[in-house]
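Chemist: sharing a model prediction with you, sequence too.
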Amino acid sequence: MSSRSTPRRAVLAAALAVTAAAAPLSSVASASAAPRGGPGRPDGSVDYRAWTTFPQWAGGRGAGTRVLGGARPGLVLDRPLGTVEYTDPHTGTTARWEYATWHSPVHVLPEPASEIVVSWNARTPAGTWLQAELRAAYTDRTHSPWYVMGRWTSGDGAGDIRRTCVDGQGDKKSSVSTDTLAVDDPSGGLRLASYELRLTLHRRPGTSRTPTVWRVGAMASDIPDRFTVPASRPGEGAGHALRVPRHSQEIHRGQYPEYDNGGEAWCSPTSSTMVIEYWGRGPSREDLAWVDPAYADPQVCHAARHTYDYQYKGCGNWPFNAAYAATYQDLQGVVTRLRSLNDAERLVRAGIPLITSQSFLATELDGAGYGTAGHLMCVVGFTGDGDVIANDPASPSNAAVERIYKRRQFENIWLRTKRYNAQGQVRSGTGGICYLYFPLRPTTRQARALASVGVR
């Protein structure tokens, strides 16, 4: 989400179906299991579920796809089911594509949810792309349509589609806003009881190229409306900080208007770049050859180009950023929610920085010097008193990126779901949303920290 800009999402801070119809989702009764942390928690429920292992992939229903084994199991296009025409709304080009599909098992949520965000990790060689879809069962035992949660490719060459979300999807019970499926009126009690994911892999006819999908998952949540959240006490992260590279989005102001003009619009790819580099990854010199040599930090320009959503018209699509991070060798990326800064401390103490999304008035975060309708930054550590050490890309220079923000202020603007804007109007908050990027083979401590926040 762009710093200091009006958010395009209607929810959380905020169509053409090209595949054959799937088998109906099984009827599912309302879930009754308690959410992680016990029943009746005032901070609501969060459930992240992913498919990554060979047995998990094999447990889905493939049609024309094949599961690869090895160190990083994944899904590939094997024998196409046929061809389909797709007219790219952003280029006007109509092309024919071979395709195959994979359907996840139905995932019954441990606690009914009001919102779901899907994310994936994949590689798409030139001339290939994927579509991720979701279908939910409501607690009233009806079902949503199949919603397109993203059409994605890692490249943008002449033979590639333009990566895009799909607007205008809804059934008068729920709707999709950019990257988030949400119940339209959660105050009425309706919730999402379960869901099924569908992947459709595409390639140019007559070629053997294929997307490879290593991870697909979804974060389902039901966070109560709240303007303030309970304060946490400093925990195991206090006094610990990670050496995360620092990059300013502001030094790119006015660069590449075709990718939303740099500056305040590039908080998400700039934050992603910082964490990708922390893990020792990044684009090659050849990858960066297209960037104007007069521009500093060309890797940030590269991230903006390769996270740009042509429908959203910006670089702030959450799953697209996680997918971009995972295009680098043995790196994974997910979108999820955390419950408190104690969760963040556990991750940081294990060596995992996180990218958080928040919105606030200038008076609500001392030291920021700005207000924003939606902004991404990196949490890289905590002072001895538990205040947040953040790499905030909304800084005038790389040297000025590291900031210290008061714990109580930061926690509230990140975890709340309701806020007042400068005109006194009620607007949505992000409810603890974050990106987590981590290695394919995390250390034991890192794996335990990730598991403690529901990511495996």
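Modeler: That came in fine, so what should we check first?

Chemist: alpha carbons only for contacts and neighbour counts from here, please
Modeler: Fine.

Chemist: show me what stretch 304-317 is in contact with.
Modeler: Stretch 304-317 is contacted from outside by 1-2, 8, 90, 154-156, 162-167, 178-179, 259-260, 265-270, 320-321, 324, using Cα atoms under 8 Å, 6 or more residues apart in numbering.

Chemist: how far off centre is it?
Modeler: 12 Å (Cα atoms, centre = their mean, to the nearest Å).

Chemist: please identify the buried residues of it?
Modeler: The neighbour-count check on stretch 304-317 (16 or more other Cα atoms under 10 Å) flags 304-310, 312, 314-317 as buried.

Chemist: which residues of the stretch 101-250 of the chain fall in strands?
Modeler: 107-113, 115-123, 128-138, 147-152, 174-177, 180-183, 192-203, 212-222 (DSSP state E, counting those that start in this stretch).

Chemist: the third one packs against which elements?
Modeler: Right, the one you point to is strand 128-138. Helices and strands touching strand 128-138, by 3 or more Cα pairs under 8 Å, 6 or more residues apart in numbering; DSSP states H and E, are strand 147-152, strand 192-203.

Chemist: also this one, for the comparison:
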Amino acid sequence: MTSTPRRTVLAAAVAAVGTATALSATPALAAGRPGRPDRPGRPGRPHADSTIEYHAWTTAADWRQGTGDGVSVVGGTRPGVRIADPVGTLEYADPHLGTTRTWEYATWLSPVRTPATPGSELIASWNTDTPAGTWVRVEARATYSDGTESPWYTLAVWASGDEDVRRASLDGQEDGKSTVWTDTLAIDDTDSGLRLASYRLRLTLHRAPGSDATPTVWRAGAMTSDVPNRFEVPASTPGVAAGIELTVPPYSQNVHVGRYPEYNNGGQAWCSPTSSQMIIESWGRAPTPEDLAWVNPDYDDPQVCHAARFTYDYEYGGCGNWPFNAAYAATYPDLEGVVTRIASLDEAEELIAAGIPLITSQSFYEAELDGAGYGTAGHLMTVVGFTDDGDVIANDPASSANSAVRRVYRRRQFENIWLRTQRYDEAGQVRGGSGGVCYLYFPTTPAPAQRRALRRLGLC
């Protein structure tokens, strides 16, 4: 079957404000407590038959393996690349600000990465500091299994702020073999046998001419995968996280309905930033009062509004760009964010048992998930634990109030709607599924058990 364009994230969300505290290595365990249009999906990885591979460049040695032009490598606890001597200037016409400005720039080009299994999809993610007057362009180029190469595809114009440039993806890039769908580079016709055999990432760092400011990129990586389309995934059994629940603040996206139309109007459109804010705060991080000064003081949970503004993709027109959410999380001190896929609830349990909550992307009609009370073409929620019987404890932002966010979903139902790549909607039409897409946020220096769980997923 030929894969079709897919977008798997609706929107819904809500968050809570908190005072920034020291980043803990592990969220506390709770004591005694029992969008977007569809696009083709794929699951899988650390299982032996999984095709998921995540690879990143994060260490000083990693950065030196790449080809830099005008950049230098910085060391310390969070090594990265930054502008040293700009190689020239360029003009960037921002279609969303309506401005054309000249910028100094420098570049870093990754080594060629050849996954163990050629992929049908690639999702890149990055962590970077972009002070005022700076921004980063993230690009990818693939070598196909037939030996030809894709063009350089722009995956993001990224800045943590929104005054110098407007962060944006760039839909519609294609070469007759692959297409960029907002945050995913995908082979057009998977039945043809064509795959992404290898890839490179390119970072272009920009700053205002004559400035001493510079972006610093700490992490650049990509997940590739190639899993056959499937309507059903194998059932798992309760494992190492049975009876464990992490303490994660509950925030409802629906209390924000109608707020900030310029950031897609709250409510169902804010599931991704609401979920992100929940997990960010579970690690003891939150916006400062100064950060939140722009939010209407009559609004509760202003940090959710903040997350929506600073994850908003001006090209896509929403807050559901997966890597933009991970990059937003990484703007908080000593926090990293990645987008990947995982193969099963077993791997999710390993993360929960190590103290790492996760954000999952799924689509379903109402009868497929008991207790949800809604259906969705794409929605983000957080997995925060498992019951003694192995059912999933989720903070689901698609709730009427913060007090209603904590849900328990049946294990079998949840794993299937999350990990499948195809589904039927209520009208019997075939649609796509996310295939196990998740966001993971974790400390720059994780605890030993966390490091082991992340290492098994190729994340550290």
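Modeler: Nice, thanks for sending it over. Every value quoted in this text rests on a predicted model; they were computed, and no experiment measured them.

Chemist: what does the superposition give as a TM-score?
Modeler: Remark: TM-score between the superposed chains equals 0.93 [TM-score structural alignment, normalised by the length of the first structure]; 429 aligned residues with a Cα RMSD of 1.3 Å.

Chemist: re earlier: return the subset of the buried residues of stretch 304-317 of the first structure lying in helices.
Modeler: Mapping those onto helices (DSSP state H) picks out 304-307.

Chemist: with respect to residue 278 of the first structure, which of those residues is nearest?
Modeler: Residue 278 of the first structure lies nearest to residue 304 out of those, by Cα to Cα, at 17.8 Å.

Chemist: quick revisit: pick the most buried one from the helices and strands packed on strand 128-138 of the first structure.
Modeler: Mean neighbour count (mean count of other Cα atoms under 10 Å) peaks for strand 192-203 among those, with a mean of 26.

Chemist: mind checking which of the strands of the stretch 101-250 of the first structure is nearest residue 373 of the first structure?
Modeler: Using Cα to Cα, the strands of the stretch 101-250 of the first structure put strand 174-177 closest to residue 373 of the first structure, at 15.9 Å.

Chemist: mean shift between the closest one and the second structure?
Modeler: Strand 174-177 of the first structure, aligned to the second structure and superposed, deviates on average by 0.4 Å (mean Cα distance after the TM-score superposition for the first structure).

Chemist: what is the corresponding segment of the second structure for that strand?
Modeler: Alignment of strand 174-177 of the first structure against the second structure: residues 178-181, by TM-score structural alignment.

Chemist: ok, now stretch 391-404 of the first structure?
Modeler: The aligned range for stretch 391-404 of the first structure is 395-408, by TM-score structural alignment.

Chemist: with stretch 202-220 of the first structure instead?
Modeler: Aligned by TM-score structural alignment, stretch 202-220 of the first structure falls on residues 206-224 of the second structure.

Chemist: buried residues in the matching stretch, which are they?
Modeler: For stretch 206-224 of the second structure, by 16+ other Cα under 10 Å, it's 206-209, 213-224.

Chemist: next one: stretch 438-456 of the first structure
Modeler: 438-439, 442, 446-450, 453-455.

Chemist: list the contacts of that stretch.
Modeler: 47-50, 279, 330-333, 338, 343, 346-347, 350-352.

Chemist: pretty sure residue 178 of the first structure sits against residue 167.
Modeler: Yes: here residue 178 of the first structure lies in contact with residue 167, judged by Cα atoms under 8 Å, at a distance of 6.8 Å.

Chemist: just give me the match in the first structure for residue 97 of the second structure.
Modeler: By TM-score structural alignment, residue 97 of the second structure lines up with residue 91 in the first structure.
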